[in-house]
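[1] Sequence and computational prediction follow.
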Amino acid sequence: MRTATSTPLPVETIRFSDTLAAERIKITTLPATWIALIIAFGANTLLGVITATDIVRIAGQDGPIPIARLGTLMVAPVYVFIAITVFAAGSEYRGGQLRVSLAAVPDRNRLFAAKLIVSTAFSLIASIPAVLPGYVLQHAAAIRAGELRAGDVVVGFIASLTAYLLLGIIGHGFAVIAKTVVTPLAVLFITPVLISPPFQNTLPHMVKFLPHEAALSLLRIPVDPATALHPVAGLLVLTAWAALLASIAWKAFVHKDS
């Protein structure tokens, strides 16, 4: 005779809140989540100190360039941070773990929705400690000197969180489509370093619409005026990329995954 504790929980009784809770436990127990968060926090804080003290400058054609003007370097920590969403989405494809999740939650639409919601919410919450200390260090002196208004700093901080959030969603969608964690991290990291620069002069009107360049425009630190968008346009382009990757990933998860 079975006891209450040995009776399997019927699939029909699994609530959406239970699925959300399971995804929350998964993302918070992945070592990659906390490694990525710690590294992003440390890198942003270090960049904040370097920017505030101006102790390091990079040689340029017109003389030494302040670190704060190097957009790609200033947003580099985000490409470590997005490992949080990439691992949350792509790690289950190893060793057939996804089949276990589907056995518990056969409704693929519900399962994907839970994954995306938790990944997005955690990414937004985690971006605050990842970005805030470095951002405060970077702008504190300018605020004290009256060179920046507090309102502008708040808007800039919100823009930074938004860039982290949208790039995280892009990483999540890419990981589901690729069914791995390696490809999304490699492509998203390599594109702004090795792919965009060679085409900035020849195809600037195409490069400006890539996610990295759109994020830089949103943050008002474009690499080149030729690839710059208005911050609002940068936000819209980055949002479009996030919506596109999430939609394709949703369709792939529901119709193709096994």
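    On my side now, so go ahead.

[2] alpha carbons only for contacts and neighbour counts from here, please
    OK.

[3] tell me which element the spatially most central residue of the chain is part of?
    The residue lying closest to the centre of the chain (Cα atoms, centre = their mean) is Gly168, at 2.4 Å. Using DSSP states H and E, Gly168 falls within helix 150-178.

[4] swap in Gln138?
    Per DSSP H and E: helix 108-144 holds Gln138.

[5] That helix packs against which elements?
    For helix 108-144, the packing partners by 3 or more Cα pairs under 8 Å, 6 or more residues apart in numbering; DSSP states H and E come out as helix 16-29, helix 31-53, helix 83-90, helix 150-178, helix 231-255.

[6] quick check: angle from that helix to helix 83-90?
    Counting by axes from the mean of the first three to the mean of the last three Cα atoms, to 10 degrees, helix 108-144 lies at 180 degrees to helix 83-90.

[7] Next, count neighbours for the nearest residue to Phe174 once chain neighbours are set aside.
    Among residues not flanking Phe174 along the chain, Pro184 sits closest, at 5.8 Å (Cα to Cα, 6 or more residues apart in numbering). Residues lying near Pro184 (other Cα atoms under 10 Å) number 25.

[8] now Pro184: how far from Leu219?
    Using Cα to Cα, to the nearest Å, we find Pro184 at a distance of 23 Å from Leu219.

[9] Leu111: what's it in contact with?
    Thr19, Leu102, Val105 (Cα atoms under 8 Å, 6 or more residues apart in numbering).

[10] hang on, isn't the first one packed against Ala114?
    Yes. Counting by Cα atoms under 8 Å, Thr19 sits close enough to Ala114 to count as a contact (6.3 Å).

[11] that older thread, what are the buried residues along the following helix or strand past the helix holding Gly168?
    With elements assigned by DSSP H and E, the helix or strand that comes after helix 150-178 is helix 182-190. Residues of helix 182-190 classed as buried by neighbour count (16 or more other Cα atoms under 10 Å): Pro184, Leu185, Leu188, Phe189.

[12] Next one for the comparison:
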Amino acid sequence: MFANAPTAVVRAELTKIRTVRSTTVPLLIALALSIGTGVLNGASARSAIDRHSPALRPDFNPLDAGFVGVQFGQLALIAFAVLLICTEYSSGMIRTSLAATPDRGLFYLSKIIATTTVALLTAVPTTLLTFLASQKALGPHGIGLTHPEAPRAITCACLYLTLISLFSLGVATTVRSTPLTLSLLLTHVLALTPAANAIPALHPAARYLPDHAGTEAMKATPSLPPTTALLILTTWTTASLLTGYLTLRTRDT
């Protein structure tokens, strides 16, 4: 019985994800938003290249263009991870969940495993389809899966989406509020990191922000070695999950 208990708890978490609309909708949005944005970006870049537009970035690389959509799709995966835990607090279901699984470590581990599983299963087709759609939209300027750097970049993109989801889960478990957590995470991704990248004096620090490090890993010419960039993101993710666990363990529901 005890040997099967962890499996049963993980299965219950996966069932929640499958049956609760608030957690499944962001996954579909992530796929649609990534592909849609990727196609629009690819078509825009193709037009700029064909017209020899000065608006085209001098460092344009078709490999990088294949992952612009993924960076927008991550917003939906962040929302998925936040809703996965915060809806339990807002609805009061956390009491039922902890009554069914009194071991908070096991409960939290099941959330982590479920998040990892679903995020990865979403990230793989999202990343691959977005890359292919973007390159198709680029037409003769696009590249294929046989490009030397494509497999590495696609793999890093999948890992990035999975890790940023887990990072968000840890933050959400600590904060426990859907609006506040989403405000913090989206402000970080949409405002803090771009601002740090735009200010030359902050460039050295920006390299070590979790989302910046993750996106660097999938670039054609990253400012950090991909393994180093993913290690930085993994460190942030581990710290976030650990903080979430300590919060869950020490606070009353």
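    Now that the structure is in, tell me what you want to look at. For clarity, every value in this text was computed on a predicted model and none was experimentally measured.

[13] residues in contact with the alignment partner in the second structure of Gly48 of the first structure?
    Using TM-score structural alignment as the criterion, Gly48 of the first structure maps onto Gly38 of the second structure. Shown in contact with Gly38 of the second structure (Cα under 8 Å, 6+ apart): Ala65, Gly66, Phe67, Val68, Gly69, Val70, Thr130, Phe131, Ala133, Ser134.

[14] Next, work out how far apart the aligned partner of Thr130 of the second structure in the first structure and Val75 of the first structure are.
    Alignment note (TM-score structural alignment): Thr130 of the second structure maps to Gly134 of the first structure. As defined by Cα to Cα, Gly134 of the first structure lies at a distance of 11 Å from Val75 of the first structure.

[15] Now do stretch 193-208 of the second structure: everything it contacts.
    For stretch 193-208 of the second structure, the external contacting residues (Cα under 8 Å, 6+ apart) are Leu209, Asp211, His212, Ala213, Ser223, Leu224, Ala229, Ile232.

[16] Whatever residue of the first structure lines up with the third one is in what secondary structure piece?
    Alignment of His212 of the second structure against the first structure is given by TM-score structural alignment, with Glu213 as its counterpart. Glu213 of the first structure is located in helix 211-218, with elements delineated by DSSP H and E.

[17] ok, now how distant is the closest residue in space to Val105 of the first structure that isn't next to it in sequence from Val118 of the first structure?
    Leaving aside its sequence neighbours, Val105 of the first structure sits nearest to Leu111 (Cα to Cα, 6+ apart; 6.3 Å). According to Cα to Cα, Leu111 of the first structure stands 11 Å off from Val118 of the first structure.

[18] Surely Ala178 of the first structure is in contact with Ala186?
    No. Look at Ala178 of the first structure against Ala186 with Cα under 8 Å: they stay out of range, at 11.6 Å.

[19] can you give me the angle the helix holding Gln138 of the first structure makes with helix 150-178?
    Going by the same axes, to 10 degrees, helix 108-144 of the first structure makes 150 degrees with helix 150-178.

[20] If you count neighbours, what's buried in helix 108-144 of the first structure?
    Within helix 108-144 of the first structure, the residues scored as buried using 16+ other Cα under 10 Å are 108, 110-112, 114-120, 122-124, 126-128, 130-140.

[21] now stretch 158-177 of the first structure
    For stretch 158-177 of the first structure, by 16+ other Cα under 10 Å, it's 159-177.

[22] swap in stretch 15-27 of the first structure?
    Here stretch 15-27 of the first structure shows Thr19, Leu20, Glu23, Arg24, Ile27 as buried, counting by 16+ other Cα under 10 Å.

[23] now do stretch 85-97 of the first structure
    Thr85, Val86, Phe87, Ala88, Ala89, Gly90, Ser91, Glu92, Tyr93.

[24] Name all residues that make contact with the aligned partner of the fifth one in the second structure.
    Right, the one you point to is Ala89 of the first structure. Under the alignment (TM-score structural alignment), Ala89 of the first structure maps onto Ile85 of the second structure. Residues near Ile85 of the second structure by Cα under 8 Å, 6+ apart: Lys111, Leu169, Ala172, Thr173, Arg176.

[25] what's the counterpart of the last one in the first structure?
    Structural alignment (TM-score structural alignment) places Arg176 of the second structure against Lys179 in the first structure.

[26] shouldn't its match be in contact with Tyr93?
    Yes. Applying Cα under 8 Å, one finds Lys179 of the first structure in contact with Tyr93, separated by 5.9 Å.

[27] returning to that earlier point: among the buried residues of helix 182-190 of the first structure, which one lies nearest to Ser247 of the first structure?
    Using Cα to Cα, Pro184 comes nearest to Ser247 of the first structure of the buried residues of helix 182-190 of the first structure, at 16.1 Å.

[28] Quick check: stretch 228-245 of the second structure compared with the first structure, mean distance?
    Once fitted to the first structure, stretch 228-245 of the second structure is off its aligned match by 0.8 Å on average (mean Cα distance after the TM-score superposition for the first structure).

[29] what range in the first structure does that stretch sit on?
    Counting by TM-score structural alignment, stretch 228-245 of the second structure falls onto residues 233-250 of the first structure.

[30] mind listing what's buried in the matching stretch?
    233-235, 237-239, 241-243, 245-246, 249-250.

[31] now do stretch 215-230 of the second structure
    Result for stretch 215-230 of the second structure [16+ other Cα under 10 Å]: buried residues Thr215, Glu216, Ala217, Met218, Lys219, Ala220, Pro226, Ala229, Leu230.

[32] Reformat those into a markdown table and put distance to Gly42 of the second structure next to each item.
    Below are these laid out as a markdown table (distance: Cα to Cα, whole Å):
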| residue | distance to Gly42 of the second structure |
| --- | --- |
| Thr215 | 18 |
| Glu216 | 19 |
| Ala217 | 20 |
| Met218 | 17 |
| Lys219 | 16 |
| Ala220 | 16 |
| Pro226 | 24 |
| Ala229 | 26 |
| Leu230 | 26 |
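
[33] Please identify which pair of those residues lies farthest apart.
    Ala220 and Leu230 (15.0 Å).

[34] Name the residues that touch stretch 34-47 of the first structure?
    28, 67, 74, 77-78, 80-84, 126, 129-131, 133-135, 137-138.
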